[in-house]
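1. show me the folded form of this:
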Amino acid sequence: MSYLRSSFRHPHAQKNKLGYTQANYEGALSTLCAGCGHDSISNSIINACFELSLEPHKIAKMSGIGCSSKTPAYFLSNSHGFNSVHGRMPSVTTGANMGNRDLTYIGVSGDGDTASIGMGQFMHLVRRNLNMVYIVMNNGVYGLTKGQDSATADLGSASKKGVPNMYEPMDLCELAISLGSGYVARSFSGDKDQLVPLIKGAIKHNGFALIDCISPCVTFNNNPQSTKSYEWVRDHKEATGKFDLVPEAAEIQVQNPNELTESIQLHDGTTLNLHRQPDSLDITCRESVLSALEEAKQNQQVLTGLLHLNTNSKDTHDIINTSSKPLNQMSESELCPGSDILESINASLR
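-> Predicted coordinates:
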C-alpha cells in the first residue's frame, strides 16, 4: 500500500478568489482507519477554507492527543500548526492568540482530549470567549487505547466490547451554551452539506465557536448498540434546519417559499441564512436551546445544526482590552516602554 499522494490535479480545477485550487488546502495522506469519520471532517475543513478563500499561511491549526488530534496533518499543509500534550490545546491556543490575534485559529480535539483530561481547560477557554473554532470529533470511545467508553458515551450505549455504558454522558453543547459561547453547533461527520456551512459560519464568528461533530469509530464503536454509530445517528438525527453561510455581496435566494427564513448578520457583514419550520427553536435564546437539547435526548434524537448564536459576544481581546496590534509585530520599545511607564502602572494599582 502506498502512502504517497498523487501530485496530479485536473488542469481546469475550480479556483477560489485567491486563485487557489482545493489542492492548496490539502495535507498529507491520512493513516486513520479506512472509513473513519474524522477524515470526512478533515475534508469538510478543507472545503470550508477553500470556499471562504482563506490564505493558508494565515491559519493556525491546533490539536491535543488522540485520533482526532492527528488530523491536522491531513489538511492545510501550508498553515501553521501545533500539536500539544493531552488536554492542553486550549492553553496553547490562548497563548498563540495573545501573541498574534490576526491568525484564524482552528482547534481540533476529541471527546477524550476535551471531556476528560482537558475538561478544566475547555471550560475556561469557553468562558474567556477566545476567538477560535473548536471542533470536537466525538466518537464516544478512546480509539488509541482500544475502545474504552469516553465521557460523552451515552448511558446504555455499547461499544464493540459489548458492555453498556453505566454513566450519564457529558453534553459539550449544553456546557458551552451554559458558559456563554456565542456559537454552538452539532453535526455528523457523514453530513457534509450541513457540516461545511457550519464550519464556515464558525470561522466568521467573532469569539469562541464550538462544533460538536459525531464521528463514528469504525474499529471500536460502529455497531448497532452504539449511539455514536453510523446506523444509529442516521436513524435518530433531527436537524434544527437547513442553513448556509451567505457572502455579504451575494444575492440571498429562498429555495422554498413555504419555509420560514431568518437572516442573522454576523460581525463582518456576512449573513447566516437559516431555513427551518415555524415551530423551530429560537437559537438566540439559551433557555430555549437547552430545553430543546434535553427534549431531544428524551426522544433519543441527536439534535444537529446551528444550536445557539449570539452576535453580540465579546472575544478575549475585547474583554481585557488588549492592543489592536499583535504582540509579534511590536518593536522592543513598544514591548518594553521603560521603568517610568512601569512605575506609573504600579502607582495606579496602589
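2. can we go C-alpha only for contacts and neighbour counts from here?
-> Fine.
3. could you point out the longest helix of the protein?
-> Using DSSP state H to define each element, the chain has its longest helix at helix 37-51.
4. after that one, next one along is what?
-> Counting by DSSP states H and E, the next helix or strand C-terminal to helix 37-51 is strand 59-63.
5. run this one through as well so I can compare:
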Amino acid sequence: MSYLKPQFSHPRLPKNKLGYTLKEYEGTLSTLCAGCGHDSISAAIVRACYELDIEPHLVAKISGIGCSSKTPTYFLGNSHGFNSVHGRMPSVATGANMANKDLVYFGVSGDGDSASIGMGQFVHVIRRNLNMVYVVMNNGCYGLTKGQDSATADLGSKNKSGAINPFQAIDLASLAIELGATFVAQSFSGDKQQLIPLLKAAIRHPGFAFLNVISPCVTFNNNPGSTKSYDYVREHIEATSAKDLVPIKTEIKADFPAGKSAHVEMHDGSEIQLNKLALDWDPENRNSAVNALQKARANDEILTGLLYVNNEWKDLHQTLNTAKTPLNQLMEADLNPGNVALEQINDSFR
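-> Model prediction:
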C-alpha cells in the first residue's frame, strides 16, 4: 500500500494571497486509525496556515514520541521538521528558536509526552515564554502502547479494558496558566469552527501559546465511561466565547450573536474578537481564567475557547536581549570581531 498522495490537483482550486492552494500545506497520507481526532487537528493547522498566508518553508514542526508526535508528517510537508525523543520536544524547539527566531514554530505533543515524561520540559518552556505554538493532542491514554491511562485521564473514567482510573487528572490548561503561559486555549478536535481561529490567534501571539485539544482515541478510549470519548465531550463541552481572528485590514467575517464582546489586540495589529458566553470570565485576567476552569471542572464541564491571553510579557529573545539578526544568519565577522574587541571585553571585567 502506498502512502503517497496523488500529484494531480484541480487547476481551479482556491488560492491564498501567496498563490498557494491547500495542497501546498498538506503532508503525506495519515497512517493513524480512521476517525482519529489527531487528523482533524492536522487539518485545522493546514487551514490556519493557509488562511494566514504563511510561507510553508518558514514553518518548523517539532515533536516528541507518540501518536500525536507522528502528525507533523501529515501537515505542512514543505516545512522544516524534527521528530525528537520522548518528552524532549521543548528543548529541541528552544534550540532551534534561539538559532532562527524568524520561523513559525509548532511544537506537537501528547498527554503522555507532556504530562508525564516531558513534564519538566513543559514547565520550563512555559516560564521562558518561548515564542511558539505548543499543541497537546490530548486523548487521555497511551495509544501506541495499547491504551493505558495517561496522567490526564480523569478520576473515575473507565478505559477500554473496564478499569476505573483512581487518580486525579493533571489539568494542563490550568497548569499552563499558573506557570505563566501568555496564551492558553482549550478546544475539541471535532470543532473546527472553534479550533481554526484559536490556531490562527496562537500563531499571531508574541510568546508561548498553548492549546490543549481534546482528541478522542477511537481505538482505545472512545468507550462508554471514558471522559475523552466523542460522545462525552460533545455532551459536556462548554465554550467561553464565539471568536475570530481579524487580520490587519481584512474584512470581519465572523457572525456573532448579540452579547458582550471583547477585543484583544495582538502585537502585529491583528485582533481577537470574542463574544463572551461566560460573562463572569475575563480572558486577560489570570485569576478569572483559573476560576472559570475550576468552576467548569466542578460542574463536569469541559471549558473550551480562549481561556487566557497576555501580550505584555517579554518572549525569550526579548528577555535575553538577543541579536536582531537570527544567529544562523550571522557571518564570521559578526561572530569573531577580532582581538581589539576581545581586549575591550576582557578590560570590562577587570
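6. post-alignment, the longest helix of the first structure versus the second structure, mean distance?
-> By mean CA distance after the TM-score superposition for the first structure, the fitted helix 37-51 of the first structure averages 0.3 Å away from its aligned residues in the second structure.
7. okay, buried residues for that helix please.
-> Within helix 37-51 of the first structure, the residues scored as buried using 16 or more other CA atoms under 10 Å are 37-51.
8. helices of the stretch 51-200 of the first structure, residue ranges please.
-> Counting by DSSP state H, counting those that start in this stretch, the stretch 51-200 of the first structure has these helices, from start to end: 89-99, 111-115, 119-128, 172-178, 192-204.
9. hey, which of the ones you listed is tucked in deepest?
-> Ranked by mean neighbour count, these are led by helix 111-115 with a mean of 28 (mean count of other CA atoms under 10 Å).
10. which residues in the second structure does that one match up with?
-> Mapping helix 111-115 of the first structure onto the second structure (TM-score structural alignment) gives residues 111-115.
11. what distance separates the matching stretch from the centre of its chain?
-> The chain centroid and the centroid of stretch 111-115 of the second structure are separated by 13 Å, computed with CA atoms, centre = their mean, to the nearest Å.
12. quick revisit: which residues of the second structure does the longest helix of the first structure align to?
-> Taking TM-score structural alignment, helix 37-51 of the first structure hits residues 37-51 over in the second structure.
13. ok, residues contacting that stretch?
-> Stretch 37-51 of the second structure has contacts (CA atoms under 8 Å, 6 or more residues apart in numbering) with 16, 20-22, 25-26, 30, 32, 68, 71-72, 74-76, 137, 189-190, 192, 195-197, 199-200, 215-218.
14. now swap in stretch 10-17 of the second structure and tell me
-> 21-22, 50-51, 53.
15. tabulate the residues you listed in TSV, adding columns for distance to Glu238 of the second structure.
-> As requested, the contacts of stretch 10-17 of the second structure are exported to TSV (distance: CA to CA, whole Å):
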residue	distance to Glu238 of the second structure
Thr21	34
Leu22	31
Tyr50	28
Glu51	26
Asp53	31
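16. which ones are touching the residue nearest the centre of the first structure?
-> With distances taken as CA atoms, centre = their mean, Ile135 lies nearest the centre of the first structure, 2.6 Å away. Listed by CA under 8 Å, 6+ apart, the contact set of Ile135 of the first structure reads 106-109, 210-213.
17. can you pick the most crowded of those residues?
-> Within the contacts of Ile135 of the first structure, neighbour counts (other CA atoms under 10 Å) peak at Ser109, which reaches 30 neighbours.
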